[in-house]
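>>> Pasting the sequence and the predicted coordinates here, then a few questions.
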Amino acid sequence: MDHASKTRLFKPQPTRTESTRDTTSRVAREIINSELGAVQAKTERLRAARLAREQAQRMAAAARLAK
């Protein structure tokens, strides 16, 4: 086997430092993504509450004007 075919057949194994770094990066991305999901869910919940409150205020104002 020539050198070119050896490098294509056998991938070099990452060093222990590279493996640790990859694991750390993956875990950090997972944490960030889960926190981002929580923030987006909270934003949607608060937006829905604000819109409902504004709608109730408009309805109350319309009721006062109708009397």
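Okay, I see it.

>>> use CA for all of it now, contacts and neighbours both
OK.

>>> What about D22, how many residues nearby?
D22 is flanked by 13 other residues according to other Cα atoms under 10 Å.

>>> Also the one 10 residues further on?
The number of residues packed near I32 is 12, by other Cα under 10 Å.

>>> this is the other structure I want to compare:
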Amino acid sequence: MTKLTKTAVFTATGPLKETLLDKTTRIVRKINDEEAEVSHAKVARLRKARFEKDQADET
């Protein structure tokens, strides 16, 4: 029979409760990610418009 080590006996732990700080951090990160996505889309749209305007001005 094999010997069991202390770490092999009770390795499964349930999910930890989310603390108030964890919840706040998760929400703030989600908001920041959404705002960054909107900002990147706006910048891409403006760059495309500027490129098209420059192309039209050159011709």
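Arrived safely. Small disclaimer: the values here were computed from a predicted structure and weren't measured.

>>> average distance between the helix ranked longest in structure 2 and structure 1?
Scanning structure 2 for the longest helix, with DSSP state H as the assignment, gives helix 20-58. Once fitted to structure 1, helix 20-58 of structure 2 is off its aligned match by 0.6 Å on average (mean Cα distance after the TM-score superposition for structure 1).

>>> Quick check: buried residues in that helix?
Buried residues in helix 20-58 of structure 2, counted by 16 or more other Cα atoms under 10 Å: none are found.

>>> How far off centre is it?
Offset of helix 20-58 of structure 2 from its chain centre (Cα atoms, centre = their mean, to the nearest Å): 14 Å.

>>> Buried ones in stretch 4-19 of structure 1, by neighbour count?
When burial is assessed from 16+ other Cα under 10 Å, stretch 4-19 of structure 1 yields no buried residues.
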